[in-house]
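S.K.: Provided below for reference: sequence and predicted model.
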Amino acid sequence: MISIQTTQDQFQQGAIDKPTFIKTMYEAHHAVLFDYARYIGQTNVRKIEVEDGKVVMTSRDRGIRIACTPGDYRVAPMETLNFFDYEKEEATMMENLVADGDNFFDIGANIGWYALNIAASRRATTVYAFEPIPTTYGHLSTNLALNASANIKPHNFGLSERAGEFTFYYPPEGSGNASAVNLTGRDDVRTAQCQVRTLDDYTAETGARVDFIKCDVEGAELLVFKGGLQTIARDKPIVLSEILRKWSAKFNYNPNEIFTLFRGLGYEVYTAEDGRLARFGLMDEHTIPTNYFFLHPEKHAEQLRRWLRA
């Protein structure tokens, strides 16, 4: 596809005449604005703003504004344009389970999609957002400013089994796939030196209570939970975690080790299906779900009574 600047240069250099320039600018470039105006009505994107050096999308349901990152075609608003919404089943169940006033820990916050949505839907909730990649953290900070989010506390470090400085890897088109190992094996992967702490150390230092954990750290989920065992055993938070076989294999563990860990703490495992929680056993090569909820049957008896599928 020819760029707007290339068309402009062709005209300025005399390669095309004025009528051709005007027609090309509209047909090759400007007409797409009206195409989007017709298209977005079926998606959870209500508005697309083009500002100086920036594209900002606003969600239809909550009015969340997200500045999109050039080249990152896996960012939540782009995925929403593609598939009309973003992880709707899990996001809806997560919001059903978060009580107003909870402390919500967003581990692997990326650009802030989940943090911002929880902060908007649960005004009395405090969101602790952890994002280790410096450039991604910059985008997170931009989006928090765009939404004037006062109940989100951002942190430019990750959480894992032990503290230190580690190399993280991420592909140019997807900061959401950042991980402490090179998941893709590609040569064009980007790297960043990132600070990492443990959840137990953080809660011990701050005294923060943990009511809900959303963990999406591209395969390192088991390490996060091992670094927070004392906190999880004490506070018994509800946990939502992405767990993929292909990513856990990169960290040399079986994803069922996460289920065993939580069951050892008295938890049960669920997936979200048709607006309800469904009990889950063990993962095998045929397992389709990738997002799992962990609830403690005593601590979360009321949530289970309300949302567990009969």
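M.R.: Happy to help now that I have it.
S.K.: alpha carbons only for contacts and neighbour counts from here, please
M.R.: Will do.
S.K.: ok, F104 - contacts?
M.R.: 98, 125-128, 210-214 (CA atoms under 8 Å, 6 or more residues apart in numbering).
S.K.: looking at those residues, which are in strands?
M.R.: Among the contacts of F104, the members falling in strands (DSSP state E) are 126-128, 212-214.
S.K.: most neighbours among these, which one?
M.R.: The residue in those with the most neighbours, by other CA atoms under 10 Å, is V127 (27 neighbours).
S.K.: structure B:
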Amino acid sequence: MANFSDFWQYGVVKTLRKWKAAALSPITAARSSGPVRSAYGVLMTPNWQDTTFRYCIFGTYGRDLSDLLLRRCDDFVFVDIGANQGLYSLLAAQNPRCRSVIAFEPVPATHQRLAANVAMNGGAERTILHRLAIADSVGAVKISVAAGHTGTATLAGRKAQTGGGVTIQTIDAALVDPLLAGDLPLFVKIDVEGLEAVVISELTKTRAFARIDAIFYEVDNRWANAADIEALLRGAGFTNFAKYGRGHHYDILATRS
């Protein structure tokens, strides 16, 4: 029964959402002017040529992470690593229990849209934006950015994507730590297109890591090893791993006991 449920939710339904986004985007784009309200209820700056934006608008990503953020009932800080245009930062800020949002998005053009989206939704005063990527070194590097799909920007060294690269700034654990200073529990989302293990490894080196009680991270078996990431987190005190999705591309929620 569980396998059928996963097939239906992450196979059939998600595919239908993608078709819906493709079919309705030209119509909606032609009819709309100014900010667009997404299926998740937050406003976003129009960016119709971008697949990630269209998925946000039409709810293609489903409700897994959005429900986790909106239903959390204890005080927390949301750390959005690979924030893109900010869907989950915006949603976290809708929860009054979210005392602050710390978002990392290194690509300049995407970061600009993130800032614009934060400014026109509630919670801007509690949101801190960093135009930075977390990696295992500090400096200016080129990131691969695919034309028409900002969500596939990657530092993971995969084959170059159409659209070329842009220069971004990376920081390591030593520079990340002061950015996460505080006392509240941290809920971390990581979506960095294959660099998840590196980001998690850097987080484990910070003093702030002890305050992380949940990490929601993306896995794509074509360029990431889920077993290695789980082993790293288990060694750092995480014991529960819930899978959201099916096939080679899915998400994991790691929590402590």
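M.R.: On my side now, so go ahead. Keep in mind that what you see is a predicted model, and the values were worked out from it rather than measured.
S.K.: ok so, going back, and of the contacts of F104 of structure 1, the nearest to E221 of structure 1?
M.R.: Among those, K214 lies closest to E221 of structure 1 (CA to CA), at 10.2 Å.
S.K.: need the contact list for that closest one.
M.R.: For K214 of structure 1, the contact set (CA under 8 Å, 6+ apart) comprises 104-107, 239-241.
S.K.: repeat that for I152 of structure 1.
M.R.: Here I152 of structure 1 is in contact with 115-116, 119, 126-129, 144 (CA under 8 Å, 6+ apart).
S.K.: how about the nearest residue to it, chain neighbours excluded?
M.R.: Among residues not flanking I152 of structure 1 along the chain, V127 sits closest, at 4.6 Å (CA to CA, 6 or more residues apart in numbering).
S.K.: in structure 2, what sits opposite the one you found in the alignment?
M.R.: Using TM-score structural alignment, the equivalent of V127 of structure 1 in structure 2 is V101.
S.K.: L244 of structure 1 too?
M.R.: Aligned partner of L244 of structure 1 by TM-score structural alignment: D220.
S.K.: same check on I213 of structure 1?
M.R.: For I213 of structure 1, the residue aligned by TM-score structural alignment is V188.
S.K.: isn't that match right up against F216?
M.R.: Yes. Because the distance of 6.2 Å satisfies CA atoms under 8 Å, V188 of structure 2 is recorded as touching F216.
S.K.: how about E89 of structure 1, what's its partner in structure 2?
M.R.: Per TM-score structural alignment, E89 of structure 1 is aligned with D64.
S.K.: same question but for F157 of structure 1, I mixed them up
M.R.: Checking TM-score structural alignment: F157 of structure 1 goes with L132.
S.K.: please report the distance of its match from G62 of structure 2.
M.R.: 27 Å (CA to CA, to the nearest Å).
S.K.: more crowded one of those two?
M.R.: For L132 of structure 2 and G62, the more surrounded residue by other CA under 10 Å is L132, and the numbers stand at 21 against 18.
S.K.: please report how far that one lies from A103 of structure 2.
M.R.: For L132 of structure 2, the distance to A103 of structure 2 equals 9 Å [CA to CA].
S.K.: how about I168 of structure 2?
M.R.: I168 of structure 2 is 15 Å from A103 of structure 2, where distance means CA to CA.
S.K.: and if you look at D136 of structure 2?
M.R.: 18 Å.
S.K.: more neighbours: which of those two?
M.R.: More crowded of D136 of structure 2 and A103, by other CA under 10 Å: A103, with 27 against 14.
S.K.: thinking that one is in contact with H130, fair?
M.R.: Yes. Judged on CA under 8 Å, A103 of structure 2 makes contact with H130 at a distance of 6.1 Å.
S.K.: can you list the residues that contact the helix or strand hosting D6 of structure 2?
M.R.: Taking DSSP states H and E as the definition, D6 of structure 2 sits inside helix 2-6. The contact list for helix 2-6 of structure 2 (CA under 8 Å, 6+ apart) reads 245-246.
S.K.: in it, what's buried?
M.R.: For helix 2-6 of structure 2, burial by neighbour count (16 or more other CA atoms under 10 Å) applies to D6.
S.K.: flag every buried residue along the following helix or strand past that helix.
M.R.: With elements assigned by DSSP H and E, the helix or strand that comes after helix 2-6 of structure 2 is helix 14-31. Going by neighbour count (16+ other CA under 10 Å), the buried part of helix 14-31 of structure 2 is 14, 17-18, 20-21, 25.
S.K.: what does helix 14-31 of structure 2 rub up against?
M.R.: By CA under 8 Å, 6+ apart, helix 14-31 of structure 2 touches 48, 54-55, 57-62.
S.K.: among those, who's most crowded?
M.R.: I57 (25 neighbours).
S.K.: what's the closest non-adjacent residue to that one?
M.R.: Distance criterion CA to CA, 6+ apart; nearest residue to I57 of structure 2, sequence neighbours excluded, is S38 at 3.9 Å.
S.K.: count of residues packed around the aligned residue in structure 1 for the one you found?
M.R.: Alignment note (TM-score structural alignment): S38 of structure 2 maps to S59 of structure 1. For S59 of structure 1, the count of nearby residues is 19 (other CA under 10 Å).
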